[in-house]
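Colleague: return a 3D structure for these sequence lines:
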Amino acid sequence: MASDLFKASGFGSGLRRRAAVGIGVLIGCTGLSSRAMAGEAEAMTLLKSMTRYMAAQQAISFRYDTDLEIITNDKQRLNLASSGTVSLARPGSIRATRSNGFINTESVFDGKTFTLLGKGRNVYMQVPINGSIETLVDELKDKYRRPLPAADLLLPQAYEELTDGVIDVKDLGSGVIGGVECDHLAFRKKDVDFQIWIAQGDRPFPCRYQITSKLISGSPQYTVQVSDWQTGAAAVGQDFSFVPPDGARKITFDDLKKMKDMGELPSHYQL
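Modeller: Okay, here's the model as predicted:
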């Protein structure tokens, strides 16, 4: 069920604040349509500015916290929380860590080889992938069925991916995420809704990104929140070489698929 959320969310794919008014006013207000259209236009402009800023950064590092909501067969909502770090250098280098209490992994890509290290088991898997970060995202999603969460925000075509199939747009005004004042935008597609909080000012990075699947009963959500955003010379973790830890054992991708504690979910979450 959770893997369906990743696919539906676009990982396997990418109103200014107003006073509340009564239903009668909403129905009878002849100026509502033009104001809504103005809100849509501003939201699209803010989103495009964010994606252009992201694409222009040659070196990036940040910390993240994620929250994956899972709906059990008896309709109970559970949440799987993870934290990690990401550092990247365009066009083709990235290093990412992820820990959720059950899984502790590190992924490294140097433009030629993708490595996944399972720190708990002290095992690592390597596959050849030659190209850019965009190539890596596509191959992990399509060939290996291991999509990178929220990777669509990092791609050069992020704006096109995010807006493809959008049927409703809202500018919800300001919000504060981790002490950073943000523009809060909401978008609807046929299969998913998503919200994004974009830092105001000259560094419009995504502070929070939330995706709601409409194809799964209960409409579970996936949220990623970003902190410690750094770019250029201030970006940390810009070494993309991989040196196996002492005693680490190399395994194949088929071996990896058999390890339940190396998947997207711990075994006892697969309800």
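Colleague: hey, let's count contacts and neighbours off CA atoms from now on
Modeller: OK.
Colleague: buried set for the helix or strand where Thr45 lies?
Modeller: Element membership for Thr45 (DSSP states H and E) is helix 32-56. Buried residues in helix 32-56, defined by neighbour count with 16 or more other Cα atoms under 10 Å: 36, 38-44, 46-52, 54-55.
Colleague: next one: stretch 127-141
Modeller: Buried-residue list, stretch 127-141, by 16+ other Cα under 10 Å: 129-134, 136-141.
Colleague: how about stretch 165-177?
Modeller: Neighbour-count burial for stretch 165-177, counted by 16+ other Cα under 10 Å, picks out 166, 169-175, 177.
Colleague: which two among these are spaced furthest apart?
Modeller: Across the buried residues of stretch 165-177, the longest distance by Cα to Cα is 24.6 Å; it joins Val166 and Ile177.
Colleague: rewinding a little: and the buried residues of stretch 127-141 as JSON lines, adding distance to Leu88 and secondary structure?
Modeller: What follows is the buried residues of stretch 127-141, written out as JSON lines (distance: Cα to Cα, whole Å; DSSP: H, G, I helix; E, B strand; the rest coil):
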{"residue": "Ile129", "distance to Leu88": "16", "secondary structure": "coil"}
{"residue": "Asn130", "distance to Leu88": "16", "secondary structure": "coil"}
{"residue": "Gly131", "distance to Leu88": "14", "secondary structure": "coil"}
{"residue": "Ser132", "distance to Leu88": "11", "secondary structure": "coil"}
{"residue": "Ile133", "distance to Leu88": "9", "secondary structure": "helix"}
{"residue": "Glu134", "distance to Leu88": "12", "secondary structure": "helix"}
{"residue": "Leu136", "distance to Leu88": "12", "secondary structure": "helix"}
{"residue": "Val137", "distance to Leu88": "13", "secondary structure": "helix"}
{"residue": "Asp138", "distance to Leu88": "16", "secondary structure": "helix"}
{"residue": "Glu139", "distance to Leu88": "17", "secondary structure": "helix"}
{"residue": "Leu140", "distance to Leu88": "16", "secondary structure": "helix"}
{"residue": "Lys141", "distance to Leu88": "18", "secondary structure": "helix"}
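Colleague: and this one, so I can compare the two:
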Amino acid sequence: MTDTGSSARLRKRWCGPLLALLLGATPLLGGAQQEKAATEPSARIDPQAQRILRQMSDFLAAQREFSVRTEGTLDEVLDSGQKVQLQRAGDVRLQRPNRLRVDRTGDLAKLHLFYDGRQLTLHGERANAYATTPAPSTVDAMVDMASQRLGLEPPGSDLLLSNPYAALTEDVCSGSYLGRSMVDGVPVHHLAFRNSDGVDWELWVEDGPRPLPRKYVITSRDLPGVPQYSVSLSDWNLSPRLTPDQFQFTPPRDAVRVSFLAPDSQGGAQQGGSK
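Modeller: Purely as a prediction, here's the structure:
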């Protein structure tokens, strides 16, 4: 991936128009290949927090395939200033280097994402409509393309990339180790970080031989109402025996094909999709 700024944008913006399904959104786009922020002298990161974050990232990146259940909430600030929470839950299946599937249901939509190494497809089950576009040959490159060309930018996707540590530490200016706690009955380490771009985020990492992320919270402190995105990750399966057909999309009967909406250079929207 070439865009080293996309990870920061992910944690600063809320869900894009269609890809709000990843990692409870969880989570697709963004990332960086350069490990810069956490190693700069100006970044004040507790060594224990940095060590645990790197252990989690290296362990996750080493998994050839996995599946995980996500349950999360996304704050929405109404015009009145009142803050409400939207619920969502999903199942994520990843097979490196070039397959991803997300099935998500929530307050606003029931969505499915398919990426098979050649095409990216989003299917809205309630509307029985889908959009398909050619995609690059790796998950990282596909995520970058979706961000740049389609404007699909849900938070939390850094955890799916081939180098989570580089993506997560971009723009970090401080980090703390807050001690041990429990998430869904699992002992975890609680980490907290602050970015220079107006974003705070927390991560709860499983204690033990499987340093998996168990909870992820993103706070946009510079947005009205200081909204949060929170997702819990459970039912990790590191040997799910995934098959190619699970990542291929077959349109349901009477499904309508539509185009992606992509942002134009003026920040509006234009028709996108396969060409």
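Colleague: show me where the stretch 151-275 of the second structure has helices.
Modeller: Secondary structure of the stretch 151-275 of the second structure by DSSP state H, counting those that start in this stretch: the helices cover 164-169.
Colleague: mind listing the strands in the stretch 51-200 of the second structure by residue range?
Modeller: 65-77, 83-95, 99-106, 110-115, 119-124, 129-134, 172-183, 186-195, 199-206 (DSSP state E, counting those that start in this stretch).
Colleague: the first structure: matching residues for the second one?
Modeller: I take that to be strand 83-95 of the second structure. The counterpart of strand 83-95 of the second structure in the first structure, counting by TM-score structural alignment, spans residues 77-89.
Colleague: list the buried ones in stretch 196-215 of the second structure?
Modeller: So for stretch 196-215 of the second structure, counting by 16+ other Cα under 10 Å, buried means 197, 199-207, 211-215.
Colleague: and that stretch, how far apart are its ends?
Modeller: 22 Å (Cα to Cα, to the nearest Å).
Colleague: can you check stretch 246-253 of the second structure too?
Modeller: One end of stretch 246-253 of the second structure sits 18 Å from the other (Cα to Cα).
Colleague: now the alignment partner in the first structure of Thr121 of the second structure. Nearest residue, chain neighbours left out?
Modeller: With TM-score structural alignment as the criterion, Thr121 of the second structure lines up with Thr115 in the first structure. Once flanking residues are discounted, Thr115 of the first structure sits nearest to Gln126: 4.5 Å by Cα to Cα, 6 or more residues apart in numbering.
Colleague: could you find the counterpart of Arg64 of the second structure in the first structure?
Modeller: With TM-score structural alignment as the criterion, Arg64 of the second structure pairs with Gln58.
Colleague: now that match: closest residue in space that isn't a chain neighbour?
Modeller: Nearest one to Gln58 of the first structure, counting by Cα to Cα, 6+ apart, is Arg90 at 5.1 Å.
Colleague: what's the answer for Leu178 of the second structure, then?
Modeller: His190 (5.3 Å).
Colleague: what distance do you get for the residue in the first structure that that neighbour lines up against to Gly173 of the first structure?
Modeller: Here His190 of the second structure is matched to His184 in the first structure, going by TM-score structural alignment. To Gly173 of the first structure, His184 of the first structure is 6 Å away according to Cα to Cα.
Colleague: do Leu153 of the first structure as well
Modeller: Taken as Cα to Cα, the span from Leu153 of the first structure to Gly173 of the first structure is 21 Å.
Colleague: and for Ala186 of the first structure?
Modeller: Look at Ala186 of the first structure and Gly173 of the first structure: by Cα to Cα, they are 10 Å apart.
Colleague: which neighbours do those two have in common?
Modeller: Residues touching both Ala186 of the first structure and Gly173 (Cα atoms under 8 Å, 6 or more residues apart in numbering): there are none.
Colleague: I figured the match of Thr121 of the second structure was touching Leu136, is that so?
Modeller: No: at 11.3 Å, Thr115 of the first structure does not count as touching Leu136 under the criterion of Cα atoms under 8 Å.
Colleague: let's have the buried residues of stretch 165-177 of the first structure in a markdown table, adding distance to Ile216 of the first structure.
Modeller: Conversion of those to a markdown table gives the following (distance: Cα to Cα, whole Å):
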| residue | distance to Ile216 of the first structure |
| --- | --- |
| Val166 | 19 |
| Val169 | 22 |
| Lys170 | 23 |
| Asp171 | 26 |
| Leu172 | 26 |
| Gly173 | 29 |
| Ser174 | 30 |
| Gly175 | 28 |
| Ile177 | 28 |
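Colleague: spatially central residue for the first structure, please.
Modeller: Note on the first structure: the residue nearest the mean C-alpha position is Ala150, at 1.6 Å, using Cα atoms, centre = their mean.
Colleague: who's in contact with that one?
Modeller: By Cα under 8 Å, 6+ apart, the neighbours of Ala150 of the first structure are 11, 209, 224.
Colleague: could you find the counterpart of it in the second structure?
Modeller: So, by TM-score structural alignment, Ala150 of the first structure is matched to Gly156.
Colleague: what do you get for Asp168 of the first structure?
Modeller: Per TM-score structural alignment, Asp168 of the first structure is aligned with Ser174.
Colleague: so its match makes contact with Ile45?
Modeller: Yes: if you go by Cα under 8 Å, Ser174 of the second structure and Ile45 touch, sitting 4.9 Å apart.
Colleague: shared neighbours, the two?
Modeller: The contact lists of Ser174 of the second structure and Ile45 share no entry, where a contact means Cα under 8 Å, 6+ apart.
Colleague: tabulate the contacts of Ala150 of the first structure (CSV), appending neighbour count.
Modeller: Below are the contacts of Ala150 of the first structure laid out as CSV (neighbours: other Cα atoms under 10 Å):
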residue, neighbour count
Phe11, 21
Tyr209, 20
Val224, 21
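Colleague: nearest to Gln230 of the first structure, of those?
Modeller: Minimum distance to Gln230 of the first structure across these is 16.9 Å, recorded for Val224 (Cα to Cα).
Colleague: what residues are up against the closest one?
Modeller: Contacts for Val224 of the first structure (Cα under 8 Å, 6+ apart) come out as 64-67, 150, 208-210.
Colleague: cutoff 10 Å now
Modeller: Residues in contact with Val224 of the first structure (Cα atoms under 10 Å, 6 or more residues apart in numbering) are 64-68, 81-83, 149-150, 196, 206-211.
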